[in-house]
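Undergrad: Could you work out the structure for the sequence below:
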Amino acid sequence: MTWVFLICAVLFECAATLSLRMASQGGSKKWFIAVVAGFLAAFVFLTLALDGGLALGVAYGIWAASGVALAAVASRVLFHEPLTKVMGTGIGLIVVGVLVIELGAAH
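TA: The predicted structure is shown next:
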């Protein structure tokens, strides 16, 4: 369940960040509710993942890095923001970095 909690934390954080984008563009106040609820849920799930025994460095590294990568891809799809080859390379490096962190934590 620890990994499920961490995945939920990443998804809620990304949803909150995308909602923040909508709220900042003159969206209704309902988007601000989505922002607050999304970040609150993300922190609750991150806390549950930590409580389940996941190391802080691993959990936070995966949470933050995955959120950045997912937000970049989602903003391309939803908001037609640029996603250049250099940015794609950065996302690839994030994925490799997350894997290295996980492998390092196993020792």
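
Undergrad: CA only for contacts and neighbour counts going forward, please
TA: Noted.

Undergrad: what number of residues lie near I101?
TA: Number of residues near I101 (other C-alpha atoms under 10 Å) recorded here: 16.

Undergrad: just checking, it touches V58?
TA: Yes: with contact defined as C-alpha atoms under 8 Å, I101 counts as touching V58 (6.3 Å).

Undergrad: what residues are up against the residue positioned nearest the centre of the chain?
TA: Taking C-alpha atoms, centre = their mean as the criterion, G67 is the residue nearest the geometric centre of the chain, at 2.0 Å. For G67, the contact set (C-alpha atoms under 8 Å, 6 or more residues apart in numbering) comprises 10-11, 13-14.

Undergrad: Another sequence for comparison is provided below:
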Amino acid sequence: MWWALVGAILAEVFATLSLRASDGFRKRVWFGPILAGYLVSFYLLWVSLALGMPVGIAYGVWTACGVALVAIIARVVFADPLTPKMMAGIALIVAGVLTIETAGVAR
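TA: Purely as a prediction, here's the structure:
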């Protein structure tokens, strides 16, 4: 089930970065990658849930990893800002997801 979640995260990051590259859909060539990325992402998220992953853990990991990866990759690819406060926020998101995951596993 983790392989499906990792795939869902990577597809969502690809789709979101494609959305950024589309420049508000002014560059229509990005519509296909955006649509395909989000469809694959939701399908793989569904697969991970169907295989028994708790929704709180799946969604938390999916969104947190997506936020962190998009922020970091967008900094490199698009020169988007990534301030120390933003990096601290990413660290807090990761810490929160790890807390939720370890609490869910401990039950």
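
Undergrad: Does L18 of structure 1 touch A71 like I think?
TA: Yes: counting by C-alpha under 8 Å, A71 is a contact partner of L18 of structure 1 at 7.1 Å.

Undergrad: quick one: the helices in structure 1?
TA: Using DSSP state H, the helices found in structure 1 span residues 2-24, 30-51, 56-79, 85-105.

Undergrad: Burial check on T102 of structure 2, number of neighbours?
TA: T102 of structure 2 has 12 neighbouring residues, counting by other C-alpha under 10 Å.

Undergrad: How about S66 of structure 1?
TA: S66 of structure 1: 21 surrounding residues under other C-alpha under 10 Å.

Undergrad: Tell me the spacing between the closest residue to it other than its chain neighbours and I33 of structure 1.
TA: Once flanking residues are discounted, S66 of structure 1 sits nearest to V10: 6.7 Å by C-alpha to C-alpha, 6 or more residues apart in numbering. Distance of V10 of structure 1 to I33 of structure 1, given as C-alpha to C-alpha, to the nearest Å: 18 Å.

Undergrad: Of those two, which one has the most company?
TA: Applying other C-alpha under 10 Å to V10 of structure 1 and I33 shows that V10 carries more neighbours, namely 28 against 14.

Undergrad: Please pull up the equivalent of the more buried one in structure 2.
TA: Structural correspondence for V10 of structure 1 with respect to structure 2 (TM-score structural alignment): I9.

Undergrad: Next up, the contacts around M1 of structure 2.
TA: M1 of structure 2 touches 47-49, 51-53, counting by C-alpha under 8 Å, 6+ apart.

Undergrad: Pull the residues that contact stretch 83-90 of structure 2.
TA: 64, 67-68.

Undergrad: Buried residues of it, list them for me.
TA: Residues of stretch 83-90 of structure 2 classed as buried by neighbour count (16 or more other C-alpha atoms under 10 Å): I90.
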